[in-house]
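Visitor: Okay, here's the prediction I keep looking at, along with the sequence it came from:
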Amino acid sequence: MPRPLPSAAAPFVCRFAPSPNGRLHLGHAFSALVNEAAARRMGGTFLLRMEDIDATRCRPDHEAAILQDLAWLGIAPDAPPRRQSEHFADYAAALERLSAMGLIYAAFESRADIARAVIAREAATGRPALRDPDGAPLFPFARSAMSEAERDARRAEGAPFVLRLDMAAALAAAEALPGGPLGWTEAQGVPEGPRAPVPADPTRWGDVVLARKDVPTSYHLSVVVDDAAQGITHVIRGMDLFHATSVHVLLQRLLGLPTPLYHHHRLIHDDSGRKLSKSNAATSLAALRAAGVRPQDIRARLQPTPST
């Protein structure tokens, strides 16, 4: 299981980590408020991270807008933000370590290739393809289908690729390392609430992508590297990331990084019951502000409760 957890007297460090690819909405505000409130109750530290690895969508003006929204809500991080775009060397070092362990491989199949293979397998078996917790089909190709020499040659030729984690090999390597059964500790109710062990099942994600040719990291990889670099003791984030934690604790074990305590809070939904998201054009905090909504109105509406 994970490392021993901080006691009430130990450091309490949490973070809010938005992507500056659009405006914040009420779901973001809730997560930021839960983190800040926990840090203040525990006499701890509240940090901010800009998850800006996607250079095509993340922009400085979006980051400035996030800072403006947080200031309007009265949320004050205790240090300047860490920007992922300034730490690609850290992620490259983590990838190199995993590569030295033989745990990653270059994959050249496009999304169209994957979709065709999934359809063909479903037709051949008469059964739906296995899917990850987000609903995407698992990668349907075997690492053994191409030699490492051929993969190296295709990379040298400049072919597009992603770097995938060989899940079976990664689990075998993790089992050989100290730490016992793979899992994490989940705080119940509130971030400092009662704790319960949760077994990890990263196999549900298949051979996950850890980097791409044009983006030298991924969410899974960068989040564990960043949490360790920032000394995060409590990861407080939405329930939509609960299952991803299985991948994160696996990477932490493989990279020799500490496993924080986790608390996955409830999500904020719109009137139709959908989770608020940028892709669904959720009403932004800026739009609410322009409509005359006050910061205290937002705080009253989203006030974290013991069922957070």
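Guide: It's in.
Visitor: rest of the way, CA atoms for contacts and neighbours
Guide: Will do.
Visitor: can you give me the strands for the chain?
Guide: For the chain, applying DSSP state E gives strands covering 13-16, 45-50, 82-83, 104-107, 162-165, 183-187, 195-199, 209-212, 234-238, 261-265.
Visitor: Could you look over those and pick the most buried one?
Guide: Highest mean neighbour count of the strands of the chain: strand 13-16, a mean of 25 (counted as mean count of other CA atoms under 10 Å).
Visitor: try this one next to it:
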Amino acid sequence: MTVITRFAPSPNGLLHLGHAYSALFSQDWAKRHGGRFLLRIEDIDFTRTREEYVQAIFDDLSWLGLEWEEPVRRQSRHMDEYHRRLEELKKRGLVYPCFCSRKAIAEHIRRHPDWPRTPEGAPLYPGTCRQLSPEERQERLARGERPAWRLDMKKALASLGARAKTLSWQEEGSGPHGERGRIPADPARFGDVILGRRDIGISYHLAVVHDDALQGITHVTRGQDLFHATGLHRLLQELFALPAPVYVHHPLITDEGGRKLSKRFRDRALSFLRKEGVSPQSIKRLLGF
């Protein structure tokens, strides 16, 4: 098996040291295993994507000395593929339309201070629209209401039968608490997640699972902030009968206060450091490469 890794940034801001670490980590993993390194631009969120950030990604990574295969896959040019995946789940009755506004959901959560949350800290969806009758759903759709499309988690897990109990992934990096080896997947912790967003049509979770399989990614290298989401991704892979890659989660680069770096702070951007005269060799030494 040829090892294939990928670095998949979103062009909604400038790359920072955390992105540099992740890109270098992914390329280094591929090189050490005699494999291939791909770059993917995850630009499905047209409300935040800017073309100047796409070019900045290419410039920053080239400056760091990274090389990748062409052509670079841009998700925005393949929306029809993701919509076909969503339609497949609709036909199988595994997703349902959700007409709830964020305000309505927040109000429900506010009345229940101890409401359960996902591993990432977001409140679980209360399932309001899961209870709607088929007639009411059709009536609201016919009126032109634009829904989000949520995965019916219970139905999705039930559709796997006995496989749902053995759902897991191979971890060759480590989780936030040192988890390694065969990791049990627990997608139910995310509840009825959105797979079809109301604003842009498709969610990150659906698109990334599709693309990793399409591009033959054997090792998904990414930050530990996405460790728990792997359980959800494994569920989607099983639902679509896609191969399961090995996952390699790496530690996050944080600021002096221990917080994950953010694109909001431009003074930490690679382009800013480059203009200040910092060399790519210095960046690599700083990050341990």
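Guide: Structure received. Keep in mind that what you see is a predicted model, and the values were worked out from it rather than measured.
Visitor: picking up where we left off before, kindly reformat the strands of structure 1 as a markdown table and extend each row with distance to residue 153 of structure 1.
Guide: Shown next, in a markdown table, are those (distance: least, CA to CA, whole Å):
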| stretch | distance to residue 153 of structure 1 |
| --- | --- |
| strand 13-16 | 41 |
| strand 45-50 | 35 |
| strand 82-83 | 33 |
| strand 104-107 | 11 |
| strand 162-165 | 15 |
| strand 183-187 | 37 |
| strand 195-199 | 39 |
| strand 209-212 | 17 |
| strand 234-238 | 40 |
| strand 261-265 | 41 |
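Visitor: Can you tell me how far the aligned partner of residue 110 of structure 2 in structure 1 is from residue 255 of structure 1?
Guide: Alignment note (TM-score structural alignment): residue 110 of structure 2 maps to residue 119 of structure 1. To residue 255 of structure 1, residue 119 of structure 1 is 36 Å away according to CA to CA, to the nearest Å.
Visitor: More neighbours: the two, which one.
Guide: residue 255 (16 against 12; other CA atoms under 10 Å).
Visitor: quick one: what's aligned to that one in structure 2?
Guide: Checking TM-score structural alignment: residue 255 of structure 1 goes with residue 240.
Visitor: again, but for residue 38 of structure 1
Guide: Here residue 38 of structure 1 is matched to residue 29 in structure 2, going by TM-score structural alignment.
Visitor: One more: residue 26 of structure 1?
Guide: Residue 26 of structure 1 maps onto residue 17 in structure 2, by TM-score structural alignment.
Visitor: Distance check, that match against residue 11 of structure 2.
Guide: Relative to residue 11 of structure 2, residue 17 of structure 2 is positioned 15 Å away (CA to CA).
Visitor: How about residue 196 of structure 2?
Guide: Distance, residue 196 of structure 2 to residue 11 of structure 2, using CA to CA: 20 Å.
Visitor: Helices of structure 1, start to end?
Guide: 26-41, 60-73, 88-100, 111-125, 148-156, 167-175, 219-229, 245-255, 285-290, 295-302 (DSSP state H).
Visitor: what's around the residue nearest to residue 200 of structure 2 when sequence neighbours are not counted, how many residues?
Guide: Counting by CA to CA, 6 or more residues apart in numbering, residue 200 of structure 2 lies nearest to residue 45, which is 6.1 Å off, once chain neighbours are set aside. Residues lying near residue 45 of structure 2 (other CA under 10 Å) number 20.
Visitor: Next, work out how far apart residue 45 of structure 2 and residue 207 of structure 2 are.
Guide: The spacing between residue 45 of structure 2 and residue 207 of structure 2, counted by CA to CA, is 11 Å.
Visitor: Same question for residue 139 of structure 2.
Guide: Distance of residue 139 of structure 2 to residue 207 of structure 2, given as CA to CA: 29 Å.
Visitor: which one of these two has more residues nearby?
Guide: Shown here are residue 139 of structure 2 and residue 207; by other CA under 10 Å, residue 207 has more neighbours (21 against 12).
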